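Student: Build me a model from this:
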Amino acid sequence: MESLANIFWLGVKELRSLRSDKVLVLFVIYAFTASIYTQARGTSSEVYNASIGFVDEDGSALSRKLFQAFYPPRFQKPVLIRSDEVDEAMDSGRLMFVVEIPPRYEQDLRAGRQAEVLVVVDATAMLQASIGASYIQNIISGQVAEFLSRSDPNFRYPSRLVVRKAFNPNGDTSWFNSIVAMINQVTLLTTVLTGAALIREREHGTIEHLLVMPLTAFEIAAAKIWSNALVILAAVWASLLIVIRGVLQVPIAGSPWLFLGGVILYLFFATALGVFLGTVARTMAQFALLIILILIVLQLLSGGSTPVESQPEALQRITYLLPSRHFVAFSQSIIYRGAGIGAVWPDFLVVTLVGAGFLAFSLQRFRRSIAVSR
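Tutor: Below you'll find the predicted structure:
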């Protein structure tokens, strides 16, 4: 009972110390609010408000139909230009796409002859260029097929592809980016807060005050773990409800409480990583460099930025031992697919086992570093 009391009051001391560090508090608030919003909205892989021009050398009903098929929010209102204005419009960056409809386009299609539509793309914006070109191709193909099916009774679709998107019907990348951003912030902030708390004690000389008190290494480390984990847990809960579901309008298909339980399990690993790096680094500068080296690798291999299946096979085997991969997996399953405990318990189990094992190792290393300091 006395040990639990020591852990509690030491944790309260950590919370008071964190509250007095205004910069760190503002950083935590920013990381779980504005940072998530900007990553969700500012890194979209979709085409929005793209400028497009038309060179209509046919002047037919079909060409006018194609011209009217492009509208916001994917594209700006199309503008009609002459063929000799294409180079100037592309060179100046005024237009990202130009569609050139050749003469007798509708007549050739009605006669069963092959006709080509030229699409000029500004490929300096590579992502939007490739996706926008696909949008234009699909729109033109759909409009031409619809036009011919209404005007030619002998027209038949060779095949029809029906696509139904599950879990994200509109393909809104902000749904995906917001959750991945929050997951990355959980790993980053938990590790930073826990590790920085240890290094701050050493740099400020307060670790010596703790060493002369009747405290064990476990009590000192456990107090830092629960206090910093509590801060992250509260930030995750507020971010999930206010920023992700409230501001970004991302629907939460599964149980938020189940997701929060998974976050608690993952915090065992994240806090252990912070304790471990706090014992390895001697200064805050060394700690920052280690954070960059380790957390970037964890984020890249977690499957949040790129699918695990696209990684080399050897790396895929390694990622099975990374709690960050399973954290991403069960987070997406719960939030997007509405998965229950029956679907995510294997990921919960791996996160718990690896996190508990690494926490025991980190506490043992911290105990040794305390023993050396004594």
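Student: CA atoms for contacts and neighbours, from now on please.
Tutor: Will do.
Student: show me the contacts for residue 346.
Tutor: Contacts for residue 346 (CA atoms under 8 Å, 6 or more residues apart in numbering) come out as none.
Student: does it count as helix, strand or coil?
Tutor: Secondary structure assignment for residue 346 (DSSP: H, G, I helix; E, B strand; the rest coil): helix.
Student: how much space is there between it and residue 358?
Tutor: Separation of residue 346 from residue 358 (CA to CA, to the nearest Å): 18 Å.
Student: Remind me which helix or strand residue 160 belongs to.
Tutor: Of the helices and strands defined by DSSP states H and E, none includes residue 160.
Student: measure it to residue 112 for me?
Tutor: Residue 160 is 20 Å from residue 112, by CA to CA.
Student: of the two, who's got more company?
Tutor: More neighbours surround residue 112 than the other of residue 160 and residue 112, with 10 against 6 (other CA atoms under 10 Å).
Student: Secondary structure of residue 169: a strand, I assume?
Tutor: No - the assignment for residue 169, made by three-state DSSP, is coil rather than a strand.
Student: could you list every residue that touches it?
Tutor: With CA under 8 Å, 6+ apart, residue 169 has no contacts at all.
Student: Here is a second sequence; please produce its structure as well for comparison:
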Amino acid sequence: MDRHGTLANIFRLGLKELRSLWADKVLLVLIVWAFTGGIYSAAKGVSQELRNAPVAVVDEDRSPLSARLIGALTPPYFKTPDLISMAQMDRALDQGRYSFSLVIPANFQRDLKEGRRPTLQLNIDATVMSQSFIGASYIQSIVAGELNEYLTGKRDSSAPPIRLTTRVRFNPNLTGFWFGGVMEVINNINMLTIILVGAAFIREREHGTLEHLLVMPLTPFEIMMAKVWASGAAVLLAASVGLIAVIQAIMQVPIAGSVPLFLCGAALYLFSAASIGIFLGTIARSMPQFGLLFILTIVPLQLLSGGVTPRESMPEVVSDIMLGAPITYFVRLAQAILYRGAGLDTVWPEFLAITGIGAIFFLIAHTRFRKSVTQTQV
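Tutor: Predicted coordinates:
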């Protein structure tokens, strides 16, 4: 068949895939939710910052200094401190009512004035891992500042020999949901592409429509490419809406780089992700099996891609293995463009790596698909 006929077949089969997707309301709702409410809830609901942490104070001193320390624990970092007794403290922590409890001993102000080093006890509920260490450092800094100002009239205890000036780039206020919202878009592009393509392949095999395609003058390459462009187009459109409407318009997250350049990189990565979805679809015999394969393979790859934790903090062997995964380069590309405003002159190595690894994954998926077609025909 000539090239024109191949492209026509790919286009028509892709339209069939889009009609099937439109008829599948569950998947359609999943896509819409993932790039709208899913992005917003993931960014706003899972905060790594200290906000409104419940704190209790056992004030056995009842002095002006203890009242000053209590008054320094203010919103938005902490809720208004509750004054409790020593007998109530352990039970309150056991019940999870407070994340922090500060014990100010009796005669604290007097001992401090007389040059002694009285002890303040801070109890932390470390089950709240993300906030326990941050809150402890905040309370330590607040208490140290108040005590220094009380004793010397200055917040700092001593002048350092140098002046260290810190400038925070790309996220000057260290706002956590800026990072969370954009990373949710990246993760959803990966997951939904694989799910849509794999589910479409398994659905056709379960409904018997794959056999109908095999008796037509179609090649496995045409069938694969139709699924790739149709599912990729649906995900890319949804990702564009999520990035522009939800991230930029609703959440007011500034995008430093070029959105069209990012979408070009995403379109290139969709080729790799769709190939992985087809490969998993040829291995799994049912949707439950596909779901288990997805959890065992794709979720770990996504967690190790560098979007959750820096790759530099991973074991070297894990970091080296992840160099063979296209999502590693996609995360690096997306962060460089969207966070740091990188241009094509900076991210072209990632574009090249995604293209090369995507071609390898496509060839592997194509080989597996042809074998499954032969087994089906037999």
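Student: Now the TM-score, please.
Tutor: Comparison of the two superposed chains (TM-score structural alignment, normalised by the length of structure 1) gives a TM-score of 0.91, and 373 aligned residues with a CA RMSD of 2.4 Å.
Student: And the strands in structure 1, which stretches?
Tutor: If DSSP state E is used as the criterion, the strands of structure 1 fall at 52-56, 79-80, 97-101, 118-121.
Student: how far away is the residue located most distally from the centre of structure 2 from residue 62 of structure 2?
Tutor: For structure 2, the largest distance from the centre (CA atoms, centre = their mean) belongs to residue 114, which lies 51.8 Å off. Noted for residue 114 of structure 2: a distance of 17 Å to residue 62 of structure 2, by CA to CA.
Student: separation between residue 55 of structure 2 and residue 145 of structure 2?
Tutor: For residue 55 of structure 2, the distance to residue 145 of structure 2 equals 19 Å [CA to CA].
Student: Give me the more crowded residue out of the two.
Tutor: Remark: of residue 55 of structure 2 and residue 145, residue 55 carries more neighbours, 22 against 18, as counted by other CA under 10 Å.
Student: Contacts only, for the residue mapped onto the more buried one from structure 1.
Tutor: Using TM-score structural alignment as the criterion, residue 55 of structure 2 maps onto residue 52 of structure 1. Counting by CA under 8 Å, 6+ apart, residue 52 of structure 1 touches 75-79, 95-99.
Student: out of those residues, who's nearest residue 12 of structure 1?
Tutor: Lowest distance from residue 12 of structure 1 to those (CA to CA) belongs to residue 75, with 54.1 Å.
Student: circling back: could you find the closest non-adjacent residue to the match of residue 55 of structure 2?
Tutor: Leaving aside its chain neighbours, residue 52 of structure 1 sits nearest to residue 97 (4.6 Å; criterion: CA to CA, 6 or more residues apart in numbering).
Student: My guess is that neighbour contacts residue 49. True?
Tutor: No - judged on CA atoms under 8 Å, residue 97 of structure 1 makes no contact with residue 49 at a distance of 11.5 Å.
Student: Those two: which has the busier surroundings?
Tutor: A direct count of neighbours by other CA under 10 Å for residue 97 of structure 1 and residue 49 places residue 97 higher, at 26 against 12.
Student: what does the more buried one align to in structure 2?
Tutor: Here residue 97 of structure 1 is matched to residue 100 in structure 2, going by TM-score structural alignment.
Student: So what's the residue count around the equivalent of residue 224 of structure 2 over in structure 1?
Tutor: Using TM-score structural alignment, the equivalent of residue 224 of structure 2 in structure 1 is residue 221. For residue 221 of structure 1, the count of nearby residues is 23 (other CA under 10 Å).
Student: what range in structure 1 does stretch 256-264 of structure 2 sit on?
Tutor: Under TM-score structural alignment, the match for stretch 256-264 of structure 2 in structure 1 covers residues 253-261.
Student: Can you give me the buried ones in that stretch?
Tutor: Judged by neighbour count (16 or more other CA atoms under 10 Å), stretch 253-261 of structure 1 contains these buried residues: 254, 256, 258-260.
Student: Name the nearest of those relative to residue 28 of structure 1.
Tutor: Distances from residue 28 of structure 1 to the buried residues of stretch 253-261 of structure 1, taken by CA to CA, are shortest for residue 260, at 18.1 Å.
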